[in-house]
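Peer 1: I would like to see how this sequence folds:
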Amino acid sequence: MSRVLVLNCGSSSVKYRLYDGDTVHDKGTVERVGEPGGGPADHETAVREILDRVDLAGLAGVGHRVVHGGRRFSEPVLVDDAVFAAIEELVPLAPLHNPANLAGIRVARAALPGVPQVAVFDTAFHHTLPEAAATYAIDRDTAERYGIRRYGFHGTSHAYVSRRTAELLGRPYDQVRTITLHLGNGASACAVDGGRSVATSMGMSPLEGLVMGTRSGDLDPAIVFHLRREAGMGVDEIDDLLNHRSGLLGLSGVNDMREVLARRAAGDRAATLAFDVYRRRITGYVGAYYALLGRVDAVTFTAGVGEHSADVRAAALAGLDRLGISVDPARNAGSGDRVISPDGAEVSVCVVGTDEEREIARETRAVVGATG
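Peer 2: This next block holds a predicted model:
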């Protein structure tokens, strides 16, 4: 029951970790999948390479990250033919990710026929959203027919980070209200009340919400109509614009926050504006989620930018002192999982390194144990 292999198939990479209990025995990342320049031709080839190099003896299960579980999957599940087919049906909701996730499952099922395969869904953590939080104000029949609702993403990360925050504060998870900020190339905010997601910034797709590396985040939907009518842009071209040529990249020319900060420090006006738009959006979500929760015990930063950029953390929470939220500069400059707010602060500000693979391994063991 202790050995679990985790496969995290992204749009152009495959991460893997082999756990024995809480100990990582092997890990790695296969990058540039399907891209020119020497990477594996596709995800199936990449997963086969991983399975050939990893010690697979005594596996209790294989845990797979699946981005979109739609309305059907509210928790991790053992994969059988029916589950596999259901994930395939959800491809239109996550065309860049679910096919890659399915490729990993397909190869692992064929190579390890006696080993349970478990699908862990990014959207599952957000199935606790209140109906009013998950519902868009459009025609109900149209929404129902086409599956239009807020699903939310980064759920595995928000689940791990909110639980780890409670541990950091030495408090029971079911009694802590946390705003988690997953700030990487993709970015999302989540309000977690006693282990339950009650609000999250990403919506039907990962495009909504915070400003990201290449995604716009929130914008007036009429912009899409305007671009179609006035610029003659097609649906695919607008999709590419908003998902791949917007966000920090669209505003400053680079999508790496480190480069944005360097250009800002050198006086670059585009980078300065990009940073201001980015941090202002975060501040707005923190304030909104504070109002929704009524009481906040912690605001926690995670993922690449959230964990490593003291400048972003300080700027995103600047001016929130009246809400009991502030950052201690010396603590903010440190490293590792920690509290960075001053002693006695009404709201703890924390930094936690996310570990989606460890969370997937934990949930895989729970499913295998329940079905074994």
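
Peer 1: from here on, contacts and neighbour counts on C-alpha atoms
Peer 2: OK.

Peer 1: which helix in this protein runs the most residues?
Peer 2: Criterion DSSP state H: the longest helix present in the chain is helix 269-293.

Peer 1: and the next element down the chain from it?
Peer 2: Once the chain leaves helix 269-293, the next helix or strand it forms, by DSSP states H and E, is strand 298-302.

Peer 1: That next one: which residues count as buried?
Peer 2: The neighbour-count check on strand 298-302 (16 or more other Cα atoms under 10 Å) flags 298-302 as buried.

Peer 1: Show me what that strand packs onto, helices and strands only.
Peer 2: helix 155-169, strand 177-183, strand 348-351 (3 or more Cα pairs under 8 Å, 6 or more residues apart in numbering; DSSP states H and E).

Peer 1: Heading C-terminal from that strand, find the next helix or strand.
Peer 2: Following strand 298-302 in sequence, per DSSP H and E, is helix 303-308.

Peer 1: Report the buried residues of that following helix.
Peer 2: Residues 303-308 are the ones in helix 303-308 that count as buried (16+ other Cα under 10 Å).

Peer 1: sorry, back to before: deepest of the helices and strands packed on strand 298-302, which one?
Peer 2: When you average the neighbours per residue for each of those (mean count of other Cα atoms under 10 Å), strand 177-183 leads with a mean of 28.

Peer 1: Could you also give me the structure for this next sequence, so I can compare it with the first?
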Amino acid sequence: MAALAAIVCSAALTSLPTEAAAQTAQTHRLKFQAAWPTTSSLWENFVLFTRRVEQMSGGRLRIEALPAGAVVPPFELLEAVHSGVLDGAHGAAAYSVGLNKAATLFGPAPGGPYGMDLIDYLGWLYHGGGLDLYRELYRDHIRRDVVPLPLVAVDNQVLGWFNREINSWADLRGVKCRQTGITAEVFSAAGMATVNIPGGEILPAAERGLIDCAEWVGPGEDIRMGFQQVFRYYYMPSVHEPAIALELLINPRVWGRLPADLQEIMRTAALAVTVESQIRNNVAHARALRELQERHNVQIRRTPDEILVKTLESWDRIKEREAQRNPFFRKVLESQRSWAEQVVRAKQLVNPPADLLRDYYWPRQ
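Peer 2: Now for the predicted structure:
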């Protein structure tokens, strides 16, 4: 039987059309740039993705990973991929909010939106029509032809780092803070003076006193960026970006040249690394919180409930206004609401409240 199987397999391979066989054997070499410095865990997870792709493809698809600024600045990655300067990039949909505010609905939306967590959001992308809308956003509304895929989770983002105590929504007034995407508009409602700069520029800006606070990701990532060197107070949690998956952008001509199996390998590797990155986040947060308190004397503070509620109220006003102005924004929002109405409502019935279980075993101190 083994011999017969070998003969059948050999016959099948030799019967492949010459062009298809050559394409299967061809090695594809691509150049992708990230928006992150090499010190970032986001960079490490991006590199992990490129390695997984190479391993899963048996070396037939090799992606050269370049850090922030290697070819273009972080906020110019979309244009570079669209024009073919880069084959692909790893960035964030939040960086495209200035081109169309619907971009904020693909990852960095306050409230989930509608109470979705990361798994719910990925479910909407892969099973609720989200990826088709994602492609439509860039191709038809931003007029940049790229193929987007979710890649790397960054967990529920915390409120951020401050150089003084924050006890209310009113305390945010006049604070000059690094924010990006729609988050800047959400917190501007409190009178916050927002500054939009890439991650690698946050620490230098804080050291020079150009900003009073900064939002980036969470403990595991933030400690690597060195924010504890400048800021004393660290507030968490927040609801401004609770279900975040970053994005992989691929030039469509590059994507079209890849055989179907390599395209599927990229999709599968992206989803696998996104889930694995969330697992890594959980462990990194635990270790970082201990180190921040014990070694760096950072004051970890719980975000006042008023700020959490006001954040959602500010976002509700923005999204309602934008839905009236932007038909595509409304289209995406309605799609997400339809998905969340099914999965989030079901979880309310099926799952116990998360805080009930956590507080039972780990009472808050």
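
Peer 1: TM-score of the superposed pair?
Peer 2: Superposed pair, TM-score by TM-score structural alignment, normalised by the length of the second structure: 0.29. Supporting alignment: 173 aligned residues with a Cα RMSD of 6.8 Å.

Peer 1: quick revisit: pipe the helices and strands packed on strand 298-302 of the first structure into TSV and attach distance to Arg338 of the first structure per row.
Peer 2: Below are these laid out as TSV (distance: least, Cα to Cα, whole Å):
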stretch	distance to Arg338 of the first structure
helix 155-169	7
strand 177-183	14
strand 348-351	5
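
Peer 1: Nearest to Asp141 of the first structure, out of these?
Peer 2: helix 155-169 (27.4 Å; Cα to Cα).

Peer 1: Now do the closest one and strand 298-302, the angle between them.
Peer 2: Orientation check (axes from the mean of the first three to the mean of the last three Cα atoms, to 10 degrees): helix 155-169 of the first structure against strand 298-302 gives 130 degrees.

Peer 1: show me where the stretch 1-150 of the second structure has helices.
Peer 2: 2-14, 18-25, 41-56, 77-83, 118-127, 130-136 (DSSP state H, counting those that start in this stretch).

Peer 1: counting contacts, what elements does the longest helix of the first structure pack onto?
Peer 2: In terms of contacts (3+ Cα pairs under 8 Å, 6+ apart), helix 269-293 of the first structure is packed against strand 177-183, strand 187-193, helix 247-252, helix 257-265, helix 310-317.

Peer 1: Turn the ones you listed into a markdown table, including distance to Arg280 of the first structure.
Peer 2: What follows is these, written out as a markdown table (distance: least, Cα to Cα, whole Å):
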| stretch | distance to Arg280 of the first structure |
| --- | --- |
| strand 177-183 | 13 |
| strand 187-193 | 13 |
| helix 247-252 | 13 |
| helix 257-265 | 15 |
| helix 310-317 | 7 |
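
Peer 1: Of all the ones you listed, which one is nearest His25 of the first structure?
Peer 2: Closest among these, once you apply Cα to Cα, is strand 177-183, at 26.5 Å.

Peer 1: Show me what the closest one packs onto, helices and strands only.
Peer 2: helix 155-169, strand 187-193, helix 269-293, strand 298-302, helix 303-308.

Peer 1: So what touches that strand?
Peer 2: Outside strand 177-183 of the first structure, the residues within contact range by Cα atoms under 8 Å, 6 or more residues apart in numbering are 154, 157-158, 161-162, 187-194, 212, 286, 289-290, 293, 295-306.

Peer 1: ok so, going back, Arg229 of the first structure is nearest to which of the helices and strands packed on strand 298-302 of the first structure?
Peer 2: strand 177-183 (33.8 Å).

Peer 1: Please name every helix or strand in contact with the helix or strand containing Leu151 of the second structure.
Peer 2: If you go by DSSP H and E, Leu151 of the second structure is part of strand 147-153. Taking 3+ Cα pairs under 8 Å, 6+ apart as contact, the helices and strands that strand 147-153 of the second structure lies on are helix 41-56, helix 130-136, strand 245-250, helix 260-294.

Peer 1: Would you tell me which of these gets closest to Thr24 of the second structure?
Peer 2: helix 260-294 (8.8 Å).

Peer 1: Tell me which other helices or strands the helix or strand where Phe225 of the first structure lies touches.
Peer 2: Taking DSSP H and E as the definition, Phe225 of the first structure sits inside helix 222-230. On a contact count with 3+ Cα pairs under 8 Å, 6+ apart, helix 222-230 of the first structure meets helix 235-244.
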